[in-house]
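Visitor: Quick one: sequence plus predicted model below, questions after.
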Amino acid sequence: MTAPTPDHPCHQLPSDKELVLKVIPMPADTNGNGDIFGGWVMAQVDLAGSVLPARHIQGRMATVAVNEFVFRQPVRVGDLLSFFAEVTRIGNTSITVEVEVYAERIRAQGQYVKVTEARLTYVALDDNGRPRPIPKAAARAS
């Protein structure tokens, strides 16, 4: 097998993170260069990143920080994107999550390339929109 390159990816999907979202970007999601708009990718990462914290927070929450966001390869129309997430920290009111995004190119089925990785922090909110403690039972279960 050849070494991974943008044209010949051979990444395996992560087995230590949970698959939380799959989506196919469409032509309406492109930028002026014909690639998928970075803002669209960021929105999908935010959705994917919120899946695991929602299990712990058990209520209202908000994204409070995008700690890191790296675009490694362009995303193209028709790519099958797989979003994998892992909780890396649970604090008193916040949860930090790492998200990795892999593209299965339409012309290279079964081969994956990591296109994006990010680290985001979500905070649990009360009914007034103020930070609230994460339920202790949920934090221990992780």
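Guide: Looks like it came in fine.
Visitor: hey, let's count contacts and neighbours off CA atoms from now on
Guide: Will do.
Visitor: Could I get the full set of helices for this protein?
Guide: 38-57, 136-141 (DSSP state H).
Visitor: Tell me which of those is the most buried.
Guide: Highest mean neighbour count of the helices of the chain: helix 38-57, a mean of 18 (counted as mean count of other Cα atoms under 10 Å).
Visitor: Does that one pack against any helices or strands, and if so which?
Guide: Applying 3 or more Cα pairs under 8 Å, 6 or more residues apart in numbering; DSSP states H and E, one finds that helix 38-57 contacts strand 18-23, strand 80-90, strand 94-104, strand 112-124, helix 136-141.
Visitor: The same query, at a cut-off of 10 Å, please.
Guide: strand 18-23, strand 61-71, strand 80-90, strand 94-104, strand 112-124, helix 136-141 (3 or more Cα pairs under 10 Å, 6 or more residues apart in numbering; DSSP states H and E).
Visitor: ok, structure two:
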Amino acid sequence: MAERSTPGSTPGRLLAPPSLPDGAELVMRVMPMPADVNANGDVFGGWIMAQVDVAGAVLPARIARGRIVTVAVNQFTFKQPVSIGDLLSFYARITRLGRTSITVHVEVHAERDPVNPQLVKVTEANLTYVAIDGLGQPRVLTRQV
């Protein structure tokens, strides 16, 4: 995590994300750039969705040890707008492990305002990935969590 100090805190202290689900793992960090904004000046929702899909695939890829594809976005909620300069941290945890599929919950937290750092949950989603073979057909997962 980024080292930031808050007023009255020890310099260099790491900011901890607020109440992450049990078993969540930091899988990606990214900072949106000016090219990622929509006409209103907020980061485009489609850009955030693409980043969530990439982050959500990290844990399934480790388990599948081969090709995986996104088969469903089961739930996706934008909780707060994202701005240029927000440092986004993507946390993921597996919520279901099937024979060929893996469902993942992803939470996105924005670290804002370097002068007075704060963390805000901006997005959360549930996605399902399926392991596939060389012909694009579902294949059985051989490794369990």
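Guide: Right, received. Where do you want to start? Being a predicted model, the structure only gives us computed values, none of them experimental.
Visitor: re earlier: Serialize the helices of structure 1 to TSV and add fields for distance to Arg89 of structure 1.
Guide: Converted to TSV, these look like this (distance: least, Cα to Cα, whole Å):
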stretch	distance to Arg89 of structure 1
helix 38-57	10
helix 136-141	10
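Visitor: Those: which one's closest to Val66 of structure 1?
Guide: helix 38-57 (8.8 Å; Cα to Cα).
Visitor: Average separation of that closest one from the aligned part of structure 2, please.
Guide: Mean deviation of helix 38-57 of structure 1 relative to structure 2 after superposition (mean Cα distance after the TM-score superposition for structure 1): 0.3 Å.
Visitor: Identify, out of the helices and strands packed on helix 38-57 of structure 1, the most deeply packed stretch.
Guide: Greatest average neighbour count among those goes to strand 94-104 (a mean of 24), per mean count of other Cα under 10 Å.
Visitor: quick check: that one aligns to which part of structure 2?
Guide: Matched against structure 2 by TM-score structural alignment, strand 94-104 of structure 1 falls on residues 101-111.
Visitor: What sits closest to the one residue sitting closest to the centre of structure 2 if chain neighbours are left out?
Guide: By Cα atoms, centre = their mean, structure 2 has its centre lying nearest to Phe90, at 3.1 Å. Counting by Cα to Cα, 6 or more residues apart in numbering, Val108 is the residue found nearest to Phe90 of structure 2 once chain neighbours are left out, at 4.6 Å.
Visitor: any idea how far the counterpart of Asn33 of structure 1 in structure 2 is from Ile132 of structure 2?
Guide: By TM-score structural alignment, Asn33 of structure 1 lines up with Asn40 in structure 2. As judged by Cα to Cα, to the nearest Å, Asn40 of structure 2 and Ile132 of structure 2 stand 39 Å apart.
Visitor: Neighbour count: these two, which is higher?
Guide: Comparing Asn40 of structure 2 with Ile132 by other Cα atoms under 10 Å, the one with more neighbours is Ile132, at 19 against 7.
Visitor: show me what contacts Gln58 of structure 1?
Guide: With contacts defined as Cα atoms under 10 Å, 6 or more residues apart in numbering, Gln58 of structure 1 is in contact with Ala124, Leu125, Ile134, Pro135, Ala138.
Visitor: swap in Val69 of structure 2?
Guide: Contacts were defined as Cα under 10 Å, 6+ apart; by that measure Val69 of structure 2 touches Ala57, Pro60, Ala61, Ser101, Thr128, Tyr129, Val130, Ala131, Ile132, Gly136, Pro138.
Visitor: repeat that with 8 Å
Guide: For Val69 of structure 2, the contact set (Cα atoms under 8 Å, 6 or more residues apart in numbering) comprises Tyr129, Val130, Ala131, Ile132.
Visitor: which residue in structure 1 lines up with it?
Guide: Counting by TM-score structural alignment, Val69 of structure 2 corresponds to Ala62 in structure 1.
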